[in-house]
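Peer 1: Sequence and predicted model, in that order:
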Amino acid sequence: MSGGSITAVILAGGRSRRMNGEDKGLLDLKGKPLVQHVIDRIAPQADNIIISANRNQARYEKFGYAVVSDEQQNYLGPLAGIAAAMQQSATDYLLVVPCDTPFLPNDLATTLRQRLEQERVRVCLAHDGHRLQPLIVLLACSLRSRLDTAIAADHLKVETWMLAQKHCIARFSDPDRFMNINSRDELARAETQAY
């Protein structure tokens, strides 16, 4: 890969409405919190990790990485978490992943980075083989002012903002690697995964 370092941001700042408000990143899967599974997958792929959390910050700090919260306290959504991480990042790129995706590919950052550089764009989104994954993305930190402008204008839809940038898509062929856990049933199914 070419120059430019990567900070991974693990998004754990949502309200978890589909999980009755439980903090998904702290739910147990196979004996450890979901966020730890994501850390284990992402740490070898990034130069630094930031966890974006709007509650339970002290618990997230125990994982040994910087924790950031949205600048505004009214849950503006994932773009606000990405912006907060981008503000703290000292690297060229931000690898965005949700806290509820415990089986991410080991070559995620490499694949996204290669495609981004090949296409000479500033955003590369993952496609799992069945659908686009707009919250699994590599983006240039140079987009920070554009992101701040969108948030200030209340343009908060992640996919809309990402696709409005000069972007490309990296196609993966294993949707199970991108499984995200949004219910107790999905958590139970994840317990049976071999990854």
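Peer 2: Ah, there it is. Numbers count the residues shown, from 1 in each chain.
Peer 1: all contacts plus neighbour counts: C-alpha atoms, from now on.
Peer 2: Fine.
Peer 1: could you point out the longest strand in the chain?
Peer 2: Assignment by DSSP state E gives strand 132-140 as the longest strand of the chain.
Peer 1: And the helix or strand following that one, what's buried?
Peer 2: On the C-terminal side of strand 132-140, the closest following helix or strand by DSSP states H and E is helix 144-152. Within helix 144-152, the residues that count as buried by 16 or more other CA atoms under 10 Å are 144, 147, 148, 150, 151.
Peer 1: Comparison target below:
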Amino acid sequence: MIGIVLAGGQSRRYGSPKAFAQYRGKCFYEYAIAALTPHCTEIVIVARPQDIDRFPSGLHVVTDLQEYAEKGPLAGILTGMHTIQSDWYAVLPCDVPFADDSIIRELQNYRTGHMSVAIEVDGKPHPLLSIWNEGTEPMIRASLETENRSVRPLIDNWVDGQALLDEKPSIFDNVNSPGQIEGR
């Protein structure tokens, strides 16, 4: 399985690239890598062009495929799939620093057909904490070509397994402002 770290967001609400925000002395992207590493043979980070040089040289960092540049997380997932061939891809956005390897392990238990996604405490899918089968690549490409950039509507058609992880709700905390992480 290949790990895809989504680190290409504009971070408008955060005010600076979230991938490099720090929590307890580590960058957010480092938490995503740590969560994926026990389960993935390789990890690719999909980032914005202006941030490529900010990552350490030993990491595999790419930018969106040119034809889908800046078209959101779905473009990042497609780019990761295009970069390294695999049967399965574990996807983790960089702005959920509380996610750990247990979420990937749990998602693997529910991996059956096209994809499996994590389910939030309130029962709504969190589409970016997910595992995708290589067979979804043409569907992602078709969605992007029709300007449908959202991952959430696609879940109803593709999700074959849903992992209910309500015993650890903080893993779903998406950090959108610097003050949000203080006091944790």
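Peer 2: Looks like it came in fine. Values in this document were obtained by computation on a predicted structure and should not be read as measured data.
Peer 1: TM-score for these two?
Peer 2: The pair, once superposed, lands on a TM-score of 0.90 when counted by TM-score structural alignment, normalised by the length of the second structure; 180 aligned residues with a CA RMSD of 1.6 Å.
Peer 1: out of the buried residues of helix 144-152 of the first structure, who's nearest residue 16 of the first structure?
Peer 2: The shortest approach to residue 16 of the first structure among those belongs to residue 151, at 20.9 Å (CA to CA).
Peer 1: ok, now which ones touch the closest one?
Peer 2: Neighbouring residues of residue 151 of the first structure by CA atoms under 8 Å, 6 or more residues apart in numbering: 79, 80.
Peer 1: cool, and residue 116 of the second structure?
Peer 2: Residue 116 of the second structure touches 107, 108, 110, 130, 131, 132, 159, 160, 161, 162, 163, counting by CA under 8 Å, 6+ apart.
Peer 1: Strands - which of those residues land there?
Peer 2: Taking DSSP E, the ones among the contacts of residue 116 of the second structure that sit in strands are 130, 131, 132, 159, 160, 161, 162, 163.
Peer 1: Could you identify the most distant pair in these?
Peer 2: Most distant of those, by CA to CA, are 132 and 163, 13.6 Å apart.
Peer 1: out of those two, which sits in the busier spot?
Peer 2: Using other CA atoms under 10 Å, the more surrounded residue of residue 132 of the second structure and residue 163 is residue 132, with 25 against 21.
Peer 1: could you check the distance from the counterpart of the more buried one in the first structure over to residue 12 of the first structure?
Peer 2: Under the alignment (TM-score structural alignment), residue 132 of the second structure pairs with residue 139 of the first structure. When distance is defined by CA to CA, to the nearest Å, residue 139 of the first structure is 18 Å away from residue 12 of the first structure.
Peer 1: separation between the residue nearest to residue 172 of the first structure when sequence neighbours are not counted and residue 178 of the first structure?
Peer 2: Spatial nearest neighbour of residue 172 of the first structure, chain neighbours left out: residue 128 (4.9 Å); criterion: CA to CA, 6 or more residues apart in numbering. As judged by CA to CA, residue 128 of the first structure and residue 178 of the first structure stand 6 Å apart.
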